[in-house]
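> sequence and predicted structure below; questions after.
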Amino acid sequence: MARTHFIFLVLMFSSSSSSSSSPPSSLSLSREQEEDRIQALPGQPKVRFSQFSGYVTVNESHGRSLFYWLTESSSSPHTKPLLLWLNGGPGCSSIAYGASEEIGPFRINSTGSNLYLHNFSWNTEANLLFLESPVGVGFSYTNTSSDLKESGDERTAEENLIFLIKWMSRFPQYQYRDFYIAGESYAGHYVPQLAKKIHEYNKACNKPIINLKGFMVGNPEMDKTNDKLGTITYWWSHAMISDASYNSILKNCNFTAERFTKECDSTIYDAAADFGDIDQYSIYTPKCVPKFIGNKQTHKTLLPKPILDEYDPCTESYAEIYYNRPEVQRAMHANRTAIPYKWTACSDSVFNSWNWRDSDNSMLPVYKELMEAGLRIWVFSGDTDSVIPVTATRFSLSKLNLPVKTRWYPWYSGNQVGGRTEVYEGLTFVTVRGAGHEVPLFKPQSSLILLRSFLAGKELPRS
C-alpha cells in the first residue's frame, strides 16, 4: 500500500502542471512536440497525417526511457480518440508488430527499403500510439543494466502509467480525449493491468487527464490453468497431436498446479513433435523459409510474391532490416544512446530474465474489477492460433460466469462470415475466422470492422 501511495504522489506531482489552472506555455509544449515530429520516414509515401516519435523518461535515477511512435488519424485527428497499442512477449516490440504488420498505416517491402500504405490501417478511426515496453524492448532502454534482470508485470504497469501521464503533458491536446488500450498475447497482462492502474490513478486525482473508456485484447494470456488446458485441447481437436499424445498429457500433467513437473514437460515436448514444421501461431498458413545467398540469410515464402495486404509470413524479417537502418533511426529520433546491439522484433534477454514470480496466475479478478468500473471490454481471438488458442480464451471466460446479453451469432465482414461473437453483461467475446495469433495481420479488413464496432460500442454486423 505504501509503495502504491508513493507512486501516486510521484505521478500527481509529475502531472500537476497539466492539471492546474495555469498549464505550461504552449510555446514550450509546441517546441517539445516539434522536436518529436517525424518529417518523413525513408521510403515513405506521401501522407496527410502527422507522426511523432521519441522518448519519455519513466525513471530518472536509473535512466529508464520508453520509446513511442504516434501516427495521428488520417481524418479528423483533433476529434478522434487515442488508442494505445501494446504487444506482448514479454519482450516484443509494438513497433515491429502492431505498427508495422498489424494496425499501423505502413507496411515494409521485402527488401526493407521502402514503405507502402496499409489499406486497412486503424488510424482511419483513431490516433494510434505505439509503445515499446518495458525497457530493453526495441529502442526503449535503461542506463542501469541490472534493470533488464528485474522486469515484471508490476513495474511494467507502473512505468506504462508514468509514460502516459508524462506523454500527455507533452501532448496536452490528448488530455481528456476518449482513450482506449488494445494489445495481444502477453499484453493480456499489460493491457488490463495498465487499465487498472489508470482507474486507480483517476480515482486518486481531482481532475484526471486520462479519459479511459475501455480496452480490448486479442488471443490474450488470461488464466494460466485455463490457458494450459485450452491449448492442449486445441492441439488435439485440430489434429495437431495424436490421441496417444493427448492421453499421455492428460495422464502426466496437473493443469491446476502452479508449475508443471519435469515428467509433464517431457510429455508435452514429445507431443509437440507431432506438429511437424509449421507456424504454431497460424497453423494453416506457410511459414517463412530462410534462404541463404552466399553467407547472407534472406527470407522467402513458398508462395508467389504476396499481393499487397495479403499475408506474408516473412514480414517480421523486413522490420528488422528497416529499423536497423541509421537513416530510419535518425528520422524517428530513435537509438539516441547508440545501443550496442541490433534492434530486434523481440528481445530474448527481456524474456529470459522476466520475473515470473511477478506474473499473475490469473487476470480474471482484474477483469471483474474493471467490468464493475464500467469500462468497455472486448476480448477477440483468431481461431487458427495454437499458442494462445480460442479454446483457452473460452475456458477462461467461462470462469467469469457472466450472464449472456446477446447469444452467440456469426458476424460478417463484407459478404463473408468474419467470425462469431457472444455479448455478455460487461464483456464482448469475438472470434475472427481464419486469423492467427496476430489477428490484424491475417484478417485486416475484418479487424477494422472489429475496431469500428468496439469504438462505437455497437455489436458486430449480422450481415
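Noted; the coordinates are in hand.
> only C-alpha atoms from now on, for both contacts and neighbour counts.
OK.
> do you have the strands of the stretch 351-463 of the chain handy? List them.
376-382, 404-413, 416-424, 427-432 (DSSP state E, counting those that start in this stretch).
> can you redo the ones you listed as JSON lines with distance to residue 448?
Below are these laid out as JSON lines (distance: least, Cα to Cα, whole Å):
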{"stretch": "strand 376-382", "distance to residue 448": "13"}
{"stretch": "strand 404-413", "distance to residue 448": "9"}
{"stretch": "strand 416-424", "distance to residue 448": "11"}
{"stretch": "strand 427-432", "distance to residue 448": "11"}
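> of those, which approaches residue 224 most closely?
Comparing those against residue 224 with Cα to Cα, the closest turns out to be strand 376-382 (16.5 Å).
> just want the angle from the closest one to strand 416-424.
Using axes from the mean of the first three to the mean of the last three Cα atoms, to 10 degrees, the inter-axis angle of strand 376-382 relative to strand 416-424 is 140 degrees.
> distance of the residue nearest to residue 359 when sequence neighbours are not counted from residue 63?
Once flanking residues are discounted, residue 359 sits nearest to residue 153: 5.6 Å by Cα to Cα, 6 or more residues apart in numbering. Distance from residue 153 to residue 63, counting by Cα to Cα, to the nearest Å: 19 Å.
> between these two, which one's more packed in?
Using other Cα atoms under 10 Å, the more surrounded residue of residue 153 and residue 63 is residue 153, with 20 against 14.
> my read: that one touches residue 361, true?
No: using Cα atoms under 8 Å, residue 153 makes no contact with residue 361, being 11.2 Å away.
> quick one: the strands of the stretch 351-463 of the chain as CSV, columns for distance to residue 31 and mean neighbour count too.
Formatted as CSV, the strands of the stretch 351-463 of the chain follow (distance: least, Cα to Cα, whole Å; neighbours: other Cα atoms under 10 Å):
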stretch, distance to residue 31, mean neighbour count
strand 376-382, 35, 24
strand 404-413, 43, 16
strand 416-424, 45, 19
strand 427-432, 41, 23
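> for this structure, what spans make up the strands?
Applying DSSP state E to the chain gives strands spanning 51-59, 64-71, 82-86, 106-108, 115-117, 127-132, 178-184, 211-218, 289-293, 296-300, 376-382, 404-413, 416-424, 427-432.
> adding distance to residue 10, write those strands out as TSV.
Shown next, in TSV, are those (distance: least, Cα to Cα, whole Å):
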stretch	distance to residue 10
strand 51-59	11
strand 64-71	15
strand 82-86	22
strand 106-108	37
strand 115-117	40
strand 127-132	21
strand 178-184	22
strand 211-218	20
strand 289-293	48
strand 296-300	47
strand 376-382	28
strand 404-413	41
strand 416-424	38
strand 427-432	33
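> the structure to be compared is supplied as follows:
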Amino acid sequence: MGFSQFYVLFFLSIFVGTCFTSPSEDQERDRITYLPGQPRKVGFAQYSGYVTVNKQAGRALFYWLIESPTSRGPQSRPLVLWLNGGPGCSSIAYGAAEEIGPFRIRPDGKSLYLNPYAWNNLANILFLESPAGVGFSYSNTSSDLYTTGDQITAEDAYTFLVNWFERFPQYKHREFYIAGESYAGHYVPQLSQIVYQRNKGIKNPVINFKGFMVGNAVIDDYHDYVGTFEYWWTHGLISDSTYRILQVACDFGSSLHPSLECMKALKVAEMEQGNIDPYSIYTKPCNNTASLRHNLRGHYPWMSRAYDPCTERYSEAYFNRPEVQKALHANITGISYSWTTCADIVGNYWADSPRSMLPIYQELINASLRIWVYSGDTDSVVPVTATRYSIDALKLPTITNWYPWYDNGKVGGWSQAFKGLTFVTVKGAGHEVPLHRPRQGFILFRSFLEKKPMPT
C-alpha cells in the first residue's frame, strides 16, 4: 500500500467512526440511568429515545423499553410492543404510567412507586407513542398532524420496528407480540397484518412475530354500536324509550356518520347516565370527570377522549418536568406545546378509520397466529357485549365452552376458546383492565404468553 493510500484509508476510517455509531453506542445513548422520584435502584434496564420513521418529513416516534429484571433473564424473555389508542392518546401516559409499567406516579406528580404486577416481570415491554404528534413523538411537517389516520399510523409503526431492531439487534429474532387496548383495537391488528405480510417469503424474518392481544378493543363499528347500546340498557344506564330510539335512529350499517336524530338520542343517553365514569361504571369519577370529557370525532360520538381517573393528572405533572424529560431523552427538539396524555389535534383530524377489523382477524387467524381478546366487564364505552358480538360475527368453532376462571379461589372472570382465538373477561374491571384489576390482568398476560387457558 502506498503512503497516500494509507492516509486516505486512515482519514476515511476516522470519518466513518465519527459519523456512524454502532448499535451498542446507540443503545447506551438511550439508556436511562435513573428517573426522578424513582423509589430505589431497580433490577432492570430501561432505554428511551427517538426513532426516525420519515427523514423527509422529520417524523420521529418516542419509545420506552423496560426490560425484564436481570434476575429473571431478560435475554430469554419475549418482546411485547404495547399501544394505547384514542386515537391520539399516549402509551406512556396510560400503558406505562398507570397500567402495566413498573412505576406508578404518586399524587404529588413528583415521586414514583413500584407496581408489583408490572408486565416486565414476564416480558420485555416496549411502549410506543404513536402516531407523530402524540406525547413526545413529533413531526417537523405540521400538516402531518392534520392528515394522520389508521394507514399512516400502521406504516410508521412498522418502520419504527424495523429501525428499532437495528438499534437493538439482540431482539431481532426474539419472540415478538403486539398488545394494546381501546382504539388500539385498530392499531394492533393493522400493524400485525403488515408484519405478517412482509415476513412472507423471508427465510429468516427480521420480526419473529407470534401473535397479538387486545383489550376492550374497537373492532367493528356495527357490532360496537349495537353492543354498546345494549350494555347501557341492560345495566340500567338508560331508559327503555331511549334504547328504542337509539336502535332505530342510529343505523350504522348504511351510514359512516351518525344522523342528527342519532346524535340527539346519544345526548339524551348521556344525560340519563349522569355523572358516572363511563369507563368504569361502578367506581367513583375523579372530581367532576363528566365535565372534563371531550367527545371523540367521527363515528364514535359516545366515546370520551380517554379514561380520566386522577392518575391521568399525575402523569401530566410528572412528564412535563424538565428533569424527567432529560432523564428520558425526550423533547430533544423543544416541542412548543406541553406533553399531554391525549393529543386533541391528532384525534380531531383523523383521516381514515376502516369500519371493521374482522377481515384482518380472519386473515391472521388463518395464519395460525396467537390471538387473544379480553374485556373488562364494567366498561360502558367499548363494553363486553360489543366485543362478544364482534367475535360472534367471525363464526369460529368453539374449542372450549364458556367457563369461569379463578384467582385464589375466587372467580376472576370468564373465558371461551374458539378455533384461532381466545376470549377472556375480567370481572369488575373497567376499560383499562390492568389499572382496575392489576393482579388479574397479570394472570391474563401470563396465560397469553404461556399459551395456556385461564386457571380453573
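Yep, it's here. As the structure is a computational prediction, the values presented were derived from the model and not from experiment.
> TM-score for these two?
Remark: TM-score between the superposed chains equals 0.90 [TM-score structural alignment, normalised by the length of structure 2]; 417 aligned residues with a Cα RMSD of 1.6 Å.
> returning to that earlier point: closest one to residue 29 of structure 1 among the strands of the stretch 351-463 of structure 1?
Short answer: strand 376-382, nearest of the strands of the stretch 351-463 of structure 1 by Cα to Cα, at 31.7 Å.
> and the equivalent of the residue nearest to residue 359 of structure 1 over in structure 2, how close does it get to residue 260 of structure 2?
Aligned counterpart of residue 153 of structure 1 in structure 2: residue 150 (TM-score structural alignment). In this view, residue 150 of structure 2 and residue 260 of structure 2 are 26 Å apart by Cα to Cα.
> got it, and residue 365 of structure 2?
38 Å.
> ok, residue 414 of structure 2 next?
Distance of residue 414 of structure 2 to residue 260 of structure 2, given as Cα to Cα: 38 Å.
> map residue 134 of structure 2 across to structure 1 for me.
Per TM-score structural alignment, residue 134 of structure 2 is aligned with residue 137.
> for the closest residue to that match other than its chain neighbours, give me its contacts.
Leaving aside its sequence neighbours, residue 137 of structure 1 sits nearest to residue 91 (Cα to Cα, 6+ apart; 5.4 Å). The contact partners of residue 91 of structure 1, by Cα atoms under 8 Å, 6 or more residues apart in numbering, come to 133-134, 136-137, 346-351.
> could you do residue 259 of structure 2 as well?
Counted by Cα under 8 Å, 6+ apart, residue 259 of structure 2 has contacts 249-250.
> map it onto structure 1.
Using TM-score structural alignment, residue 259 of structure 2 sits opposite residue 261 in structure 1.
> who are the contact partners of the spatially closest residue to residue 352 of structure 2 that is not a sequence neighbour?
Excluding the flanking residues, the one nearest residue 352 of structure 2 by Cα to Cα, 6+ apart is residue 149, at 4.7 Å. The neighbourhood of residue 149 of structure 2, defined by Cα under 8 Å, 6+ apart, consists of 350-353.
> between these, which has the most around it?
residue 350 (19 neighbours).
> quick one: the closest residue in space to it that isn't next to it in sequence from residue 163 of structure 2, how far?
What sits nearest to residue 350 of structure 2 in space, not counting adjacent residues and going by Cα to Cα, 6+ apart, is residue 149, at 5.1 Å. Per Cα to Cα, residue 149 of structure 2 is found 21 Å from residue 163 of structure 2.
> likewise residue 27 of structure 2?
13 Å.
> and what of residue 65 of structure 2?
From residue 65 of structure 2 to residue 163 of structure 2 the distance is 14 Å (Cα to Cα).
> so which of the two has more stuff around it?
residue 65 (23 against 15).
> the more buried one matches what in structure 1?
Checking with TM-score structural alignment, residue 65 of structure 2 has residue 70 as its match.
> can you pull the contacts of that match?
Taking Cα under 8 Å, 6+ apart as the test, what residue 70 of structure 1 contacts is 51-53, 127-130.
> from those, pick the one nearest residue 299 of structure 1.
Distances from residue 299 of structure 1 to the contacts of residue 70 of structure 1, taken by Cα to Cα, are shortest for residue 130, at 26.3 Å.
> tell me how many other residues crowd the closest one.
24.
> pretty sure it sits against residue 68.
Yes: here residue 130 of structure 1 lies in contact with residue 68, judged by Cα under 8 Å, at a distance of 5.5 Å.
> quick one: residue 401 of structure 1 from residue 100 of structure 1, how far?
37 Å.
> do the same with residue 390 of structure 1
From residue 390 of structure 1 to residue 100 of structure 1 the distance is 24 Å (Cα to Cα).
> more neighbours: which of these two?
residue 390 (27 against 22).
> how about the contacts made by the aligned partner of that one in structure 2?
Aligned by TM-score structural alignment, residue 390 of structure 1 pairs with residue 384 of structure 2. Each residue near residue 384 of structure 2 by Cα under 8 Å, 6+ apart is listed here: 216, 227, 375-377, 425.
> the same query, at a cut-off of 10 Å, please.
Contacts for residue 384 of structure 2 (Cα atoms under 10 Å, 6 or more residues apart in numbering) come out as 215-217, 224, 227-228, 231, 374-378, 390, 424-426, 431.
> one more: residue 260 of structure 1?
Taking Cα under 10 Å, 6+ apart, one finds 252-254, 266 in contact with residue 260 of structure 1.
> out of those residues, who has the most neighbours?
Going by other Cα under 10 Å, residue 253 tops those with 20 neighbours.
> now that residue. Nearest residue, chain neighbours left out?
residue 264 (4.9 Å).
> count of residues packed around that neighbour?
By other Cα under 10 Å, neighbour count at residue 264 of structure 1 equals 19.
> structure 2: which residue goes with residue 354 of structure 1?
Counting by TM-score structural alignment, the partner of residue 354 of structure 1 is residue 350.
> that match is in contact with residue 343, isn't it?
No: Residue 350 of structure 2 lies out of contact with residue 343 (Cα atoms under 10 Å); the separation is 11.3 Å.
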